[in-house]
Structure formats: C-alpha cells, structure tokens
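Enquirer: Have a look at this prediction, sequence included:
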Amino acid sequence: MNNYQFWASSRLVVLGFIERFGYSPLNSFASSTFFCYPGYFMKHLSASLKAIVIATLTCAAGLAAAADSQTLAVTANVSGLCKFSTTSTPLAFGTVDPSLTADKVVPVNVNYKCTKNTSSLGVTAAGGTTRTMAGPTLADTMGYTLAFSGGTQAGKGFGPGQDLILVVTGTITAAQYQNAAAGAYSENVTLNITP
C-alpha cells in the first residue's frame, strides 16, 4: 500500500472516530486541518486513537493479503453423429411402360449431416437392397433394387448449409415390370446411417 492509499484509508477510519467521539466531520477547522495538514492532525490525536487506527488498517491489510485463487477446469465432449437432415424426397419411378425393354433407373438425393470430421460408415436399407413393391392386389408385386453412393463423406457439422448428399438409385429391370399388372406399386424403406 503506497502513501496515498494509506492516507485515503486512514481518512475514512479517522473521520468515523471523530464523529464517534463528538467531533463533527463537517467542522471547518477539523476538516481543513485533516485534509490539508494530516501531519498536524495525526500529531494531536490521542495515543489510543492512533493505536486503533493503526490496528484497523493492519487488519484490513491482512484481509487483503489473504486473497486466494483457484483454477476451474471447464470441459465438454462433442458427440460424433450422423443424421438425415429432413424427410427425404420419394424415389418415384413414375409411369412404367411395360412394352419397353430398358431398365427403369431413377436416382434421388437424400441430405444428411455428420459432426465435423466424422465420417459415416455407410448407409444401409433395413431388409437389404433387393426389394419388392406391393401392387394393386396381394398377388401383384414388382421387384427392384437400391444402390447408395456418397454415404461415407466426412462431416462438416450440423449448422446451416453443411448438408452432405447421399444418392439413392432405384432400378426396375425390364424383366421385373414387363409382366406386371396395371396399377400402383409402393413400399416404404427405412434407411440407416452409422457414424
């Protein structure tokens, strides 16, 4: 503590004692003497009052010296995940002409995201990639296959604009649709992605 800090602290303590012992801190002589001539004022203080002031300041200095510090460990763990971003666009083969001889091949994009620098092990379809759509009656079915590409990319995070693209390609061979009954065919496929 420098001289100025000591005097500022002493000033507060002494003024309190002046008021306690019947001296008004607003008294012009006491105030001017204290502020302008601290040496004179301290010289005329009683020995007991001086002792109290010194003891009080010593105690305050001791309290300040008792301050301590502590290091706080802060931790976090980010999970490595991969998730499909939104409901996927249907893989729609559209109208199939059974008189044709070419395979019907249709791709569709499915968006997904992975934690930054986390790569998917791949995408699978529950039940496999060789599939069967149900037709207009229980006896009518139509086979098809699925293929995946782009399902093992390194993630860029889950923020806006960080989507990765999985291309799902469906194929109905001519042999599978040429003898199919007229009507609508469909199936729901569950896709799974594993980081």
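Expert: On my side now, so go ahead. Numbering: from 1, shown residues only.
Enquirer: Could you use CA atoms for every contact and neighbour count after this?
Expert: OK.
Enquirer: Give me the three-state assignment for the residue nearest to the spatial centre of the chain.
Expert: Residue closest to the mean C-alpha point of the chain, counted by CA atoms, centre = their mean, is Val78 at 8.7 Å. Here Val78 is recorded as coil under DSSP: H, G, I helix; E, B strand; the rest coil.
Enquirer: any idea how far it is from Ala154?
Expert: Distance, Val78 to Ala154, using CA to CA, to the nearest Å: 16 Å.
Enquirer: which residue ranges form the helices in the protein?
Expert: 3-20, 28-36, 38-43, 47-65, 174-177 (DSSP state H).
Enquirer: So what angle separates the directions of the fourth one and helix 3-20?
Expert: Translated: helix 47-65. Per axes from the mean of the first three to the mean of the last three CA atoms, to 10 degrees, the angle that helix 47-65 makes with helix 3-20 is 130 degrees.
Enquirer: another one to put next to it:
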Amino acid sequence: MSSRTLSRWIAAAALSSCSLLSWASDTATMTVTATVVGVCKLVSVPTLDFGTLNQATAPVVNPPAVNVTYRCTKGTPPGSFKVGTLTSGPFNGVLSNGTDTITYTINWTPPTTAGSGLGSGVTPIDVPLIGSMPGGANYQNVSAGTYTQSVPIEISP
C-alpha cells in the first residue's frame, strides 16, 4: 500500500470518527423556576399624639387620625393587621408616666386592599388609626409629665 493510499484511509477513518461523535451527542431542555412568597411590609407607623391635656376643663380628646402605611406583594391583600394583639378595634390603651395612668382607645377598619408591589414607584396603602381619650377624671387627677405607651403594629399577608 502506498503512502498516498494510507493517507486516504487515515483521512477517511478520521472523518468517519468525527461523524460517529456527532451521532453520540444529545440535547434536552432544562426547567428553571422561582417562587415568590407574598409579603406585606409596614412603610410608616406615625405617632398618635393626644397633645397637651387641659386638666382644668378635661374635655374628651379626639386627635386627627394617623395613617399607618403598608405595601404588599402585587395582588396580595393583608391577611392580618394587628394593633396590639387585636385584629379589629377598639384597642384599649393605657398611657403611663411611671406613676399615673391615662386610658385611651384606637379604632380602625382592618385593611383588605391588595398590594401592587414593594418596589419604588408603588404608592403605599393607608390604614387610618383613630384615637380617642375620655375626658374628666380620666386625666384630671394625674401628675404632670409625659405619658407614653408603645403599641406594636403588625401586618402579614
């Protein structure tokens, strides 16, 4: 066999092995997934301020409502909104200066508006909280000072 014939056989064998390699290949598709869990987040929780109380006349005090704002995952409404541990009002609170106490209430309507997302450009949703403080003896005979209470606000989808 001549070297030329041998070269042709080697080239033919190389070409046929290349075609065998292409017959051995395979393709498939891969599934890619992600799961978004619905969430609700409080954006702002303002202070409910009953202002300076006048013990001489001791009127009922109804300050302007304050808006707690929230955002939820698009299409997700709040499943629970709590003031203190309550999902509906009124919440009965007690302000204290460490010695004396003053009672008050907070009322609200549980929110049902679904969110439109959590990102920038999304307008938060308001939940008005309406405070009321009885007058008269509720605060007529307490000592001077600042009265406070921390009230937890909670939202969940």
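Expert: Looks like it arrived, so ask away. Small disclaimer: the values here were computed from a predicted structure and weren't measured.
Enquirer: Next, the TM-score between them, please.
Expert: Overall, the chain-to-chain superposition scores 0.81 on the TM-score scale (TM-score structural alignment, normalised by the length of structure 2); 149 aligned residues with a CA RMSD of 2.3 Å.
Enquirer: hmm, back to that, most tightly surrounded among the helices of structure 1?
Expert: Across those, the average number of neighbours (mean count of other CA atoms under 10 Å) peaks for helix 174-177, which reaches a mean of 18.
Enquirer: how close does it sit to structure 2?
Expert: If you overlay the two and look at helix 174-177 of structure 1, the average distance to its match in structure 2 is 4.2 Å (mean CA distance after the TM-score superposition for structure 1).
Enquirer: how far out from the middle of the chain is that helix?
Expert: Helix 174-177 of structure 1 sits 51 Å away from the centroid of its parent chain (CA atoms, centre = their mean, to the nearest Å).
Enquirer: just stretch 88-108 of structure 1 next, same as before
Expert: 42 Å.
Enquirer: Just the buried positions in that stretch, please.
Expert: 98, 104, 107-108 (16 or more other CA atoms under 10 Å).
Enquirer: what does Ile52 of structure 1 align to in structure 2?
Expert: If you follow Ile52 of structure 1 across to structure 2 using TM-score structural alignment, you land on Ile10.
Enquirer: Now distance to Ile165 of structure 1 too, for the helices of structure 1, in TSV please.
Expert: Formatted as TSV, the helices of structure 1 follow (distance: least, CA to CA, whole Å):
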stretch	distance to Ile165 of structure 1
helix 3-20	68
helix 28-36	78
helix 38-43	81
helix 47-65	62
helix 174-177	29
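Enquirer: closest to Arg131 of structure 1 out of the ones you listed?
Expert: Nearest of the helices of structure 1 to Arg131 of structure 1, taken as CA to CA: helix 174-177 at 11.3 Å.
Enquirer: tell me what that closest one is packed against?
Expert: When contacts are defined as 3 or more CA pairs under 8 Å, 6 or more residues apart in numbering; DSSP states H and E, helix 174-177 of structure 1 packs onto strand 141-149.
Enquirer: Run through who's touching the strand it packs on.
Expert: Applying CA atoms under 8 Å, 6 or more residues apart in numbering, the contact partners of strand 141-149 of structure 1 are 123, 129-135, 166-173, 176-177, 180, 185.
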